[in-house]
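1. fold the following.
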Amino acid sequence: MRELTLIGIGTGNPDHVTFEAAKAIAAADTILIPRKGDKKSDLADLRHQIIAKVAPDSAPKIIEFDIPARRANGDYLEAVDLWHDAIAQGWKAAAQDAPCVALLVWGDPSLYDSTLRIATRLDPMPDIKVVAGITTLQALTAAHAIPVNDIGAPFVVTTGRQLRDHGWPKGADSAIFMLDGHCAFQTLPLEDFDIWWGAYLGMENQVIRSGPLQEVCADILATRAAARAAHGWCMDAYLLRKRR
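-> Predicted coordinates for the structure are as follows:
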């Protein structure tokens, strides 16, 4: 593998694919598509749909590969480190002898995505190119038609694990939380925050909720649980802002 192109494809809406990304997809020789089990097969299917839509006249070789499972017990960072090693080896095995390979990255390779970190584990290191994509942060605020911050005020982008383990981020009145499968906002004093929540952002089955956290918390928990039961998976994010 001499060249690896990481193409951000947005959060599920094929219209999120930029002209730059469409050109990169059309120019690709080989595209790797990850499979994450039957419950998430629609994520692989959507990648196939995007390729067919934006590059109907090109014929890249498409290779699907299975994402290995991450160890659930023991030290979290150690488990992630071993998992990333396994994924990198999976890329190499799937790509075989293809010199120029592309991966379609959900969202953007730069924001809470490990594709770039995994790429550095390839040996020998290929030439890495990145095509920026629409992020979950953008899709969330667009869905609610809100700005992410107050005038002149900073904001934080972090994870549900950080909120659960360390509480509200210091020095911020607004924060966006990603990768939160346990709805860590429940650990906060509900009366102190407003929330803007969204799941399947950009997709046909997008669902959003907003309001004082104390009033909409139960609805969000029930809506998320029902959606996960219906689809087998749920990718969501939310903005919390301190109430004045």
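2. for the rest of this, base every contact and every neighbour count on C-alpha atoms.
-> Noted.
3. and stretch 16-24, what's buried?
-> Buried residues in stretch 16-24, counted by 16 or more other Cα atoms under 10 Å: His16, Val17, Thr18, Ala21, Ala22, Ala24.
4. show me what that stretch is in contact with.
-> Thr5, Ile7, Gly8, Ile9, Gly10, Val54, Ala55, Val131, Ala132, Gly133, Ile134 (Cα atoms under 8 Å, 6 or more residues apart in numbering).
5. in three-state terms, label the second one for me.
-> Right, Ile7. Assigned with DSSP: H, G, I helix; E, B strand; the rest coil, Ile7 falls in the strand class.
6. right, and it touches Gly107 too?
-> No: Ile7 lies out of contact with Gly107 (Cα atoms under 8 Å); the separation is 9.1 Å.
7. who touches both of the two?
-> The overlap between the contact sets of Ile7 and Gly107 (Cα under 8 Å, 6+ apart) consists of Gly133.
8. picking up where we left off before, among the contacts of stretch 16-24, which one is most surrounded by other residues?
-> Per-residue neighbour counts (other Cα atoms under 10 Å) across these peak at Ile9, which has 29 neighbours.
9. structure for this one too, so we can compare:
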Amino acid sequence: MRKIHVIGIGAGDPRQLTLQAVDALRGTDVFFVLDKGEVKADLTGLRRDILRTHVPEGTYRVVEARDPERDRTAGTGAYSPAVGDWRSARAGIYERLIAEELGADESGAFLVWGDPALYDSTLGILEEILERGSVAFEYDVVPGISSVSALAARHRTGLNRVARPVQITTGRRLAEEGFPAGVDDVVVMLDARQAFRGYADQDVDIYWGAYLGTPDEILDSGPIAEAAPRIERLRAEARERKGWIMDTYLLRRAPGDR
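-> Next comes the predicted model:
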């Protein structure tokens, strides 16, 4: 039976891997890597750096495939179907890689940024492949340090306050729905809209980070009225320089300011 490891590799720093993740890396024969194109070539490079750091040379091979494009122009009603189509396209690629590149007694691995359980599609894609029934394998999951954990650590803050909840959401949902009811601490991911700008007139603090765990890491924090213009400028400069950006932030509202 083929074996697949889904390994959380942290936010980018090779030192963020857990001992369990290193053990899984060293027990893998084939690493599957999706190429996201020239603009994001450094993401592939970071994965290779992790392998060079933790796995003896000559004990594994890397198989690359091109990541399918996702329709990022879909409106609110079409967003979920667009994501579903993209995931199914990825499933077809993963299915082919496992069937053609992995021997019956070999183990393969997908290296997942952050943690596989948080805003990542790999687990759902593997389940879709198994449901198709054309290739059999078993898989396990190794947790990783998420960008959310890295963000809180770099800003030396907790994600929640005493006896209070914290919610993780997306920029899209924050822009459409605002703060969830009864929640004053919100972690926002995948925010191309910069939805934090809508809170510049409120008593809200922001703890922001981009490219967390990498040599390009950028941090900023403070009352959102003061920090938002700085973050917008930093974000625009970074995106222009690198061609892409991954950022995460925590919004912390003063209790009772609802």
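10. so which of the buried residues of stretch 16-24 of structure 1 comes closest to Arg241 of structure 1?
-> Using Cα to Cα, His16 is the member of those that lies nearest Arg241 of structure 1, at 26.8 Å.
11. can you tell me how far that closest one sits from Lys23 of structure 1?
-> Counting by Cα to Cα, to the nearest Å, the separation of His16 of structure 1 from Lys23 of structure 1 is 14 Å.
12. quick one on the thing from earlier: would you turn the buried residues of stretch 16-24 of structure 1 into CSV with distance to His166 of structure 1 and secondary structure?
-> Output for the buried residues of stretch 16-24 of structure 1, formatted as CSV (distance: Cα to Cα, whole Å; DSSP: H, G, I helix; E, B strand; the rest coil):
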residue, distance to His166 of structure 1, secondary structure
His16, 34, helix
Val17, 36, coil
Thr18, 37, coil
Ala21, 37, helix
Ala22, 40, helix
Ala24, 40, helix
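13. would you list those residues in JSON lines and tack on distance to Gln138 of structure 1?
-> Output for the buried residues of stretch 16-24 of structure 1, formatted as JSON lines (distance: Cα to Cα, whole Å):
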{"residue": "His16", "distance to Gln138 of structure 1": "11"}
{"residue": "Val17", "distance to Gln138 of structure 1": "14"}
{"residue": "Thr18", "distance to Gln138 of structure 1": "14"}
{"residue": "Ala21", "distance to Gln138 of structure 1": "17"}
{"residue": "Ala22", "distance to Gln138 of structure 1": "20"}
{"residue": "Ala24", "distance to Gln138 of structure 1": "22"}
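14. map Gln49 of structure 1 onto structure 2.
-> Correspondence of Gln49 of structure 1 to structure 2, assessed by TM-score structural alignment: Asp49.
15. same question, Met178 of structure 1
-> Here Met178 of structure 1 is matched to Met189 in structure 2, going by TM-score structural alignment.
16. which ones are touching its match?
-> Contact analysis of Met189 of structure 2 by Cα under 8 Å, 6+ apart lists Ile168, Thr169, Thr170, Gly171, Asp247, Thr248, Tyr249.
17. now with 10 Å?
-> 119, 147-148, 168-172, 174, 246-250 (Cα atoms under 10 Å, 6 or more residues apart in numbering).
18. tell me what the longest helix seen in structure 2 is packed against?
-> Looking across structure 2 with DSSP state H, the single longest helix is helix 76-101. Here helix 76-101 of structure 2 touches strand 2-8, strand 30-35, strand 61-66, strand 107-112, helix 122-132, helix 171-177, going by 3 or more Cα pairs under 10 Å, 6 or more residues apart in numbering; DSSP states H and E.
19. which single one of the contacts of stretch 16-24 of structure 1 is nearest to Leu213 of structure 1?
-> Nearest to Leu213 of structure 1 among those is Ile134, at 26.7 Å by Cα to Cα.
20. three-state assignment of the closest one?
-> Per three-state DSSP, the secondary structure class of Ile134 of structure 1 is coil.
21. from what I can see it touches Gly107, true?
-> Yes: contact criterion Cα atoms under 10 Å: Ile134 of structure 1 and Gly107 qualify, at 5.6 Å.
22. sorry, back to before: next one: the match of Met178 of structure 1 relative to Ala104 of structure 2, how far apart?
-> Distance from Met189 of structure 2 to Ala104 of structure 2, by Cα to Cα: 38 Å.
23. who wins for neighbours among the contacts of Met189 of structure 2?
-> Using other Cα under 10 Å as the neighbour criterion, Leu250 leads the contacts of Met189 of structure 2 with 28 neighbours.
24. the stretch 101-250 of structure 2: helices as residue ranges?
-> Taking DSSP state H, counting those that start in this stretch to define them, one finds helices in the stretch 101-250 of structure 2 at 122-132, 147-154, 171-177, 224-242.
25. winner for burial among the ones you listed?
-> Comparing the helices of the stretch 101-250 of structure 2 by mean neighbour count (mean count of other Cα atoms under 10 Å), helix 147-154 ranks first with a mean of 20.
26. what range does that one cover in structure 1?
-> Under TM-score structural alignment, helix 147-154 of structure 2 corresponds to residues 136-143 of structure 1.
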